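In: no sequence on hand, only this structure:
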């Protein structure tokens, strides 16, 4: 369980540090766009008030608090699930990625009222209109890891 806590803390810190640097220090909130390595990596400010791709973004404070509650419930559920017995290290890392990312986005919703998304990647003539952040990457990787690396061992 210590590994779960360490990964959670590292992901949370990395997420919040990148958001602080990009939004406040680089001033992306005012500049709205910074081309880093166009078109492959760009910074595009997007305040996501909903879930992925803006789902539930028009529900105001109700949606905000609902998403905070869901993220906290999932984080607690994953932590309790992984704590119920011995787990492989890869499962604890996956859980830490998911929980750390979820908590990073919860803090955004509490502080800003929305999640600060800023990473935008495009390639090969296809322009991606969406932005994401470190927490989103961690949540996706953690959820995928939990699906792939947990479950019942197969017995003959």
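Out: Perfect, I can see it now. As the structure is a prediction and not an experimental result, all values here were calculated from the model.
In: please make it C-alpha for all contacts and neighbour counts, starting now.
Out: Will do.
In: which strands or helices does the longest strand seen in the chain pack on?
Out: If you go by DSSP state E, the chain has its longest strand at strand 41-48. The contact analysis (3 or more C-alpha pairs under 8 Å, 6 or more residues apart in numbering; DSSP states H and E) places strand 41-48 against helix 28-31, strand 33-37, strand 115-120.
In: just after the longest one, pick out the following helix or strand.
Out: Past strand 115-120, heading to the C-terminal end, the next element that is a helix or strand (DSSP states H and E) is helix 134-149.
In: now do that following helix against strand 115-120, angle only.
Out: 90 degrees (axes from the mean of the first three to the mean of the last three C-alpha atoms, to 10 degrees).
In: ok, and the closest non-adjacent residue to the most centrally placed residue in the chain?
Out: Closest residue to the average C-alpha location of the chain: residue 135 at 2.3 Å, with C-alpha atoms, centre = their mean. Excluding the flanking residues, the one nearest residue 135 by C-alpha to C-alpha, 6 or more residues apart in numbering is residue 101, at 3.9 Å.
In: try this one next to it:
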């Protein structure tokens, strides 16, 4: 349990805090402003409030359905996932990728709870005609966790975990 506590202190809380801080900064510095572009337009800071899920999926649903789906049900899944991870024996690699996903999920859930069901997004990557959706630090943590899960589940990750 010591390693789990250490990983929670080093990964989960700092990520949730960083997500919260950057969203607060986005609100105070970017809301109502023109986007800021860097690296020849590759990276932009632009204020966006997302009422849906990833890539605004579900944004067109009614307020009641969005609250049930994106706040209540996601909250239950996140709390259940955290409890599962705390009680189930798992190696530090699996626990770490799970913490990344949960930290991102809790960061966005907190945002919905205090921001009338909306999540603040503010980063955008674009290369020519290709561009991402607008995202935030919590989304980066979730994606890092998903890629980490794919790696840990692969034959290379299995070798790492068995050594």
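Out: Yes, it's here. Quick caveat: nothing in here was measured; it's all calculated off a predicted structure.
In: work out the TM-score between the chains.
Out: Scored by TM-score structural alignment, normalised by the length of structure 1, the superposition of the two chains gives a TM-score of 0.83; 150 aligned residues with a C-alpha RMSD of 2.3 Å.
In: tell me which residues touch the counterpart of the residue nearest to the centre of structure 1 in structure 2, please.
Out: By TM-score structural alignment, residue 135 of structure 1 lines up with residue 138 in structure 2. By C-alpha atoms under 8 Å, 6 or more residues apart in numbering, the contact set of residue 138 of structure 2 is 15, 16, 19, 103, 104, 105, 107, 108.
In: tell me the counterpart of the third one in structure 1.
Out: It refers to residue 19 of structure 2. Under TM-score structural alignment, residue 19 of structure 2 pairs with residue 15 in structure 1.
In: helix or strand: which one has its match?
Out: Using DSSP H and E, residue 15 of structure 1 falls in helix 2-19.
In: what comes into contact with that helix?
Out: Contacts of helix 2-19 of structure 1 (C-alpha under 8 Å, 6+ apart): 89, 92-93, 95-101, 103-104, 116, 133-135, 138.
In: from residue 132 of structure 1, how far off is the counterpart of residue 125 of structure 2 in structure 1?
Out: Mapped onto structure 1 by TM-score structural alignment, residue 125 of structure 2 lines up with residue 121. Taking C-alpha to C-alpha, to the nearest Å as the measure, residue 121 of structure 1 falls 9 Å from residue 132 of structure 1.
In: next: residue 22 of structure 1.
Out: On the measure of C-alpha to C-alpha, residue 22 of structure 1 and residue 132 of structure 1 end up 13 Å apart.
In: hey, what's in contact with both of these two?
Out: residue 118.
In: verify the stated contact: residue 124 of structure 2 with residue 133.
Out: Yes - in this structure, residue 124 of structure 2 is within contact of residue 133 by C-alpha atoms under 8 Å, at 6.4 Å.
In: between those two, who's got more neighbours?
Out: Higher neighbour count among residue 124 of structure 2 and residue 133: residue 124, with 20 against 14, using other C-alpha atoms under 10 Å.
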